[in-house]
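Student: sequence and predicted structure, then a few things I'm wondering about:
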Amino acid sequence: MNRLTPIGEDRLPLSGVRVMVTRARSQARELVEKIEALGGEAYEFPLLKMVPPTDTGPLDYAIGRLDSFDWVMFTSVNGVRFFLERMRQLGVSPDRMTGLVAAVGPKTAAELAKHGWTADVIPSDYVAEGMLTALQGRLTPGQRVLLPRADIARKTLPDELRRMGLQVTEVDAYETVIDGANAPEAAERLRRGEIDAIAFTSSSTVQHFTQVMAPYGLDGLLASVRIACIGPVTAETAKRLGLPVHAVAREYTVDGLLQALTANLGGDVHGTHI
């Protein structure tokens, strides 16, 4: 697509663009507010709910042995929040952590900092592959690694760490469950042409979207809708599930996603100024 060029000094980059936000309700506010600040209209269609794990036994056991790990690696803000909340419930002090800490990106690192933990490693690419690259030269076979993650997290990171000879303990810090309560309303908005773009912020939101919208005839609903993904992993999931992908963020963050929406979807959605 061509880069958007403004038609007036007072026109905002996403003026008139109606964007469906599929993030969990607890996480959607930042993206919604930034879309609106850019002149767009955000429609919240939360597809995920994050809840504590059904069985906290493995998580509790790992927390009780926290000082035995050489590394604790966090791959999401939610992983930090749920892990540290469980530590608080168990009465375990953050000071119990004596090893090194890795965070998948600056927002995850910032969440750690709120609780007094400093990330020793933050990759420049905010995905598992970027984490592995950033850790090169800092890992030693035999080191013990704790990965507190979502129950549906990808296996790329733990599998590669094990291949490198590290002892990896994976625990579910939280579970991700589908939330399709608003599917009928969302389908009707798509059918009436009231949505111009859909913003996907994770592979799980894509998977849940296709699942809950399948009964409504997904192909027909998306005929005139543009899809933006927060990064290549999410985009690949969308393509694998048969969704067209029109924009992929270069920086795998909310701001990167907004840049993709602005540069690639803004004016081209209505064909008014490209």
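Tutor: That came through, no problem.

Student: for the rest of this, base every contact and every neighbour count on C-alpha atoms.
Tutor: Fine.

Student: packing partners of the helix or strand where Ala263 lies?
Tutor: Assigned by DSSP states H and E, Ala263 belongs to helix 254-264. Judged by 3 or more CA pairs under 8 Å, 6 or more residues apart in numbering; DSSP states H and E, the packing partners of helix 254-264 are helix 25-37, strand 226-229, strand 247-248.

Student: got a list of contacts for that helix?
Tutor: 1-4, 13-14, 31, 34-35, 199, 201, 228-230, 246-251 (CA atoms under 8 Å, 6 or more residues apart in numbering).

Student: filter these down to the buried ones.
Tutor: 4, 13-14, 31, 35, 199, 201, 228-230, 246-251 (16 or more other CA atoms under 10 Å).

Student: so which of those residues is the closest to Thr140?
Tutor: Within those, the smallest distance to Thr140 is 29.4 Å, found for Glu251 (CA to CA).

Student: where do the strands sit along the stretch 101-250 of the chain?
Tutor: Remark: strands assigned in the stretch 101-250 of the chain by DSSP state E, counting those that start in this stretch are 144-150, 167-178, 197-200, 226-229, 247-248.

Student: could you dump those to JSON lines with distance to Pro53?
Tutor: Shown next, in JSON lines, are these (distance: least, CA to CA, whole Å):
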{"stretch": "strand 144-150", "distance to Pro53": "9"}
{"stretch": "strand 167-178", "distance to Pro53": "5"}
{"stretch": "strand 197-200", "distance to Pro53": "24"}
{"stretch": "strand 226-229", "distance to Pro53": "27"}
{"stretch": "strand 247-248", "distance to Pro53": "31"}
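
Student: against that first model, consider the following:
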Amino acid sequence: MSGLEGKRIVITRPAERTRDSVEIIKAYGAIPIVTPTIELKDSKPEEMINLCKMKNELNWLVFTSPRAIEAFFKYCKDIKSAQNLKIAVIGPKTRETLDKFDIEADLMPTDYTAEGLLESFEGFDIKGMKMGLPRTMVARYTLPKGLEDQGATVILADAYKSEMPDDKSKIYDLIDDILNKKIDIIMFTSPLTVKNLIKVAKEENKEEIIDIFKNKEVLVGAIGPITKKVLDAYGINPIMPEVYTFKNMLDKLVEVINK
């Protein structure tokens, strides 16, 4: 018995990223509620194409999300022909997506954050190297700045954008379910998943959901420190795992519930 049996657990990540999360939650005997509070859209294909054309000039391609990989390979089919190109990924889910294109990662940190990736690169001499970084432009500047501080030239490419879903009806329903105590746990997987939910709640004059989270009437999970920081700003103290994956977040919730 996991302690999660029958619990209604909300997944806020983008719709195309929910399948594995749903299966993990079901494996614990809980009920997954899929309510994406962000939507991912391609941003600037021309920047993916230009980055692809540079493949023989680049020393590294650095991917920090599955979506960045998908956006890049949509416009770059022949990366295997690149000479002397290495690929870094930020974590296991990003590596799994890379595997689908039959390409192996050369580097993955043990700490699945920008800071962890930068620390891993300290084991390489990247001074003077060219590094391609396709990503969303609203991401923190920690990684490109850190790579530049290590002497690399970083070429940023706008791969995708994270936005409020066009259809917010599921978010409205989620807010009502939270207020009516029909939700047990909510899982946040990025800062924007938090911000968008709170934004809609405030627009609907239902920001009392913040107090429900604060009082732990609904348990809140944060996948990592950057997401936790946003929740902390609202006075919400989330449960956060030591390893920043969805499954580890769920395992941490089990540990807390069973105490």
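Tutor: Ah, there it is. Just so we're clear, the structure is a prediction, and the values are computed from it rather than from any experiment.

Student: circling back to that earlier point, need the helices and strands packed on helix 254-264 of the first structure in a markdown table (columns: distance to Arg96 of the first structure).
Tutor: Listed next are those as a markdown table, based on distance: least, CA to CA, whole Å:
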| stretch | distance to Arg96 of the first structure |
| --- | --- |
| helix 25-37 | 29 |
| strand 226-229 | 38 |
| strand 247-248 | 40 |
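
Student: the buried ones among the contacts of helix 254-264 of the first structure: which two are farthest apart?
Tutor: Leu4 and Thr201 (22.4 Å).

Student: of all the helices and strands packed on helix 254-264 of the first structure, which lies closest to Gly137 of the first structure?
Tutor: strand 247-248 (30.3 Å).

Student: which bit of the second structure covers that closest one?
Tutor: Under TM-score structural alignment, the alignment places strand 247-248 of the first structure onto residues 239-240 of the second structure.

Student: then stretch 201-211 of the first structure?
Tutor: Counting by TM-score structural alignment, stretch 201-211 of the first structure sits on residues 189-199 of the second structure.

Student: likewise for stretch 21-38 of the first structure?
Tutor: Going by TM-score structural alignment: stretch 21-38 of the first structure matches residues 11-28.

Student: if I look at the residue mapped onto Glu96 of the second structure from the first structure, how far off is Arg163 of the first structure?
Tutor: Glu96 of the second structure maps onto Ala110 in the first structure when the alignment is built from TM-score structural alignment. Plainly put, Ala110 of the first structure is 30 Å away from Arg163 of the first structure if you go by CA to CA, to the nearest Å.

Student: between these two, which has more neighbouring residues?
Tutor: Ala110 (17 against 11; other CA atoms under 10 Å).

Student: distance of the more buried one from Thr98 of the first structure?
Tutor: 19 Å.

Student: can you check Tyr174 of the first structure too?
Tutor: 23 Å.

Student: do Arg144 of the first structure as well
Tutor: Taking CA to CA, one finds Arg144 of the first structure at 12 Å from Thr98 of the first structure.

Student: check Val127 of the first structure too.
Tutor: 25 Å.

Student: which one of those two has more residues nearby?
Tutor: More neighbours surround Val127 than the other of Val127 of the first structure and Thr98, with 19 against 14 (other CA under 10 Å).

Student: list the contacts for the more buried one?
Tutor: Each residue near Val127 of the first structure by CA under 8 Å, 6+ apart is listed here: 75, 104, 252.

Student: count of neighbours near the last one?
Tutor: Translated: Tyr252 of the first structure. With other CA under 10 Å as criterion, Tyr252 of the first structure counts 21.

Student: residue in the second structure paired with Pro141 of the first structure?
Tutor: Per TM-score structural alignment, Pro141 of the first structure is aligned with Lys127.

Student: re the thing from before, any shared contact partners between Arg144 and Thr98 of the first structure?
Tutor: 69-70.

Student: what sits against the nearest residue to Pro191 of the second structure once chain neighbours are set aside?
Tutor: Excluding its sequence neighbours, the residue lying closest to Pro191 of the second structure (CA to CA, 6 or more residues apart in numbering) is Thr227, at 4.5 Å. Contacts for Thr227 of the second structure (CA under 8 Å, 6+ apart) come out as 188-191, 194.

Student: no further queries at this time; thank you.
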